[in-house]
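Colleague: Pasting the sequence and the predicted coordinates here, then a few questions.
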Amino acid sequence: MQNCVIASTSTIHGSGPLEYLFDTLIELYKDSEQILFIPYARPGGISLDEYTIGVNNIFKKINKRILGIHMFSDITEAFENTQGVFTGGGNTFLLVNQLYRNNVLEPLKQAIDTGVPYLGTSAGSNICGLTMQTTNDMPIVHPPSLKTLGVMPFNINAHYLDPDPNSTHKGETRETRIKEFHKLNPQPVVGLREASWLRIQENDIQLKGEFSARIFEQNKIPYEIEPDSSLLGLN
């Protein structure tokens, strides 16, 4: 039984990293003292060690210890006794590339499917969809595949932004880009706004946070769902 928090972002305005999620994370990791961290997305190009140290300092505030997956010489060993997993944000292309090249994707999927508590933020949330094709990130590397974990039967667009009617920018909006995606791909896309997250628990997927999410389905008009709504039937 999956037990996940899939968040649009790690940080919201006026709050420290992950602080807006602390109560949720205390509940998610209530039986976990040590959490396996996957730092492959490397925001801003920082090193794996720098990213891991920073995350460990955050998790100390809720009395949890972080171990970076890169600290293990064997991936099987990394997942053998893990009590929880966190995949942080950064560049989704880089993250997926490293998940494939380090043979992490399958053991990560197995851990999630067997109930190991999982937190994803930003890129770490994008990989929970069927593919990473609805990320906002630049393709700075070329992953072996765009297929990802498929924890949910749809794709995520983290950091979803609504069109600004007062903007003078004439380029594509997020909604336009997702509609382009649906010209060639069938799976739904959840536009997950900042400070929103999906809670996967007890065979359900619920939207949490203060804001609605925008749902895109192929050949349908986009629509909104409110917090505490179930997305279980979206496929």
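Modeller: Sure thing, it's come through.
Colleague: Every contact and neighbour count from this point should use C-alpha atoms.
Modeller: OK.
Colleague: Where does the residue nearest in space to the middle of the chain sit: helix, strand or coil?
Modeller: By Cα atoms, centre = their mean, the chain has its centre lying nearest to residue 125, at 0.9 Å. In three-state terms, and counting by DSSP: H, G, I helix; E, B strand; the rest coil, residue 125 is helix.
Colleague: List of residues touching stretch 116-126?
Modeller: For stretch 116-126, the surrounding residues in contact (Cα atoms under 8 Å, 6 or more residues apart in numbering) are 2-10, 28-29, 41, 82-92, 95, 112, 132, 134-135, 155-159.
Colleague: What about those, which are in strands?
Modeller: 4-7, 85-87, 155-158 (DSSP state E).
Colleague: Second structure follows, compare the two:
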Amino acid sequence: MELLLLSNSVLPGSGYLEFAVPALQKQLAGRRKALFIPFAGVTQGWDAYSDKVRAALAPLNLEISGIHEAADPVAALADAEIVMVGGGNTFNLLKECRARGLLEPIRQAVTKGALYVGWSAGSNLTCPTIRTTNDMPIVDPGGFDALDLFPLQINPHFTNALPQGHQGETREQRIRELLALEPTLEVIGLPEGCWIAVSDGHAQLGGAHPALLFKADAPAASLPAGHRFF
């Protein structure tokens, strides 16, 4: 199984998905035909979102089509060499995929050899559930169960910073609430600019920053770039 799970899409001073191009290029292995799933986009149209991704990844010479344009989305997934899932609102992404009956076809496409590339909400979708998203539940997705392609929970855009004077919980406190109720879970706090690449049965942390691994009743473990999860 081949996965590229990005925390985010933009870094300060760089273009959309620019930092991710080298990591994506490394995993392409000759794949060119990509199907983009734009359903996390809420405040931008799905056509515009697809065009934005095509422009950003133009240096890779990929053939990118939007799944919302396909006459038969399930057949399009079966034919895709790359499945791309963009960021935005994870609840809307899951709702739209579930309503269209796409969760199992996505899972089958990836297990049969398609490269899955997700960022932010798209990375959340590969987890067992979407319960570690940062997004507001603006729609009811009909349940939190997701693709379960990656065995751990990911919290993208991870930061523990709080603005001065802010009285809300830190991100770690929110994750600890989940672990108090579900102590068997493990959660990766994935900072911006970082990713997890799954290839040849191994999952490795990429990027310039350490990630944090949260387990119930244990201090957060700092994981350096290059760390292998399995």
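Modeller: Received it, and whenever you're ready, just let me know what you need. Note that the coordinates shown come from a computational prediction; the quantities given were computed from them, not determined experimentally.
Colleague: Scan the ones in strands among the contacts of stretch 116-126 of structure 1 and report the most crowded one.
Modeller: residue 7 (32 neighbours; other Cα atoms under 10 Å).
Colleague: Could you pull out the buried residues of stretch 60-73 of structure 2?
Modeller: 64-68, 73 (16 or more other Cα atoms under 10 Å).
Colleague: Looking at those, which one is closest to residue 215 of structure 2?
Modeller: residue 67 (36.4 Å; Cα to Cα).
Colleague: dump the residue contacts of the equivalent of that closest one over in structure 1.
Modeller: By TM-score structural alignment, residue 67 of structure 2 lines up with residue 69 in structure 1. When the contact criterion is Cα under 8 Å, 6+ apart, the partners of residue 69 of structure 1 are 36-39, 75, 78.
Colleague: Helices - which of the residues you listed land there?
Modeller: Cross-referencing the contacts of residue 69 of structure 1 against helices under DSSP state H gives 75, 78.
Colleague: Pull out the buried residues from the contacts of residue 69 of structure 1.
Modeller: Applying 16+ other Cα under 10 Å to these flags 36-39, 75, 78 as buried.
Colleague: Return the distance of the aligned partner of residue 188 of structure 2 in structure 1 relative to residue 19 of structure 1.
Modeller: Aligning on TM-score structural alignment places residue 188 of structure 2 opposite residue 190 in structure 1. Residue 190 of structure 1 is 23 Å from residue 19 of structure 1, where distance means Cα to Cα, to the nearest Å.
Colleague: Which of those two has more residues huddled nearby?
Modeller: residue 190 (25 against 18).
Colleague: surely that one meets residue 157?
Modeller: Yes: with contacts defined as Cα atoms under 8 Å, residue 190 of structure 1 counts as touching residue 157 at a distance of 6.0 Å.
Colleague: which residues do these two both contact?
Modeller: With Cα under 8 Å, 6+ apart, residue 190 of structure 1 and residue 157 have no common neighbours.
Colleague: does the residue lying farthest from the centre of structure 2 count as helix, strand or coil?
Modeller: The outermost residue of structure 2 relative to its centre, with distances by Cα atoms, centre = their mean, is residue 165 at 31.3 Å. At residue 165 of structure 2 the chain is in coil, as set by three-state DSSP.
Colleague: Can you find the partner of it in structure 1?
Modeller: Match for residue 165 of structure 2 (TM-score structural alignment): residue 168.
Colleague: Quick check: that match vs residue 176 of structure 1, distance?
Modeller: 16 Å.
Colleague: ok, and for the helix ranked longest in structure 1, which residues are buried?
Modeller: The helix spanning the most residues in structure 1, taking DSSP H as the definition, is helix 48-59. Judged by neighbour count (16+ other Cα under 10 Å), helix 48-59 of structure 1 contains these buried residues: 48, 51-52, 55-56, 58-59.
Colleague: and that helix, how far from structure 2 on average?
Modeller: Comparing helix 48-59 of structure 1 with its match in structure 2 after superposition yields a mean distance of 1.2 Å (mean Cα distance after the TM-score superposition for structure 1).
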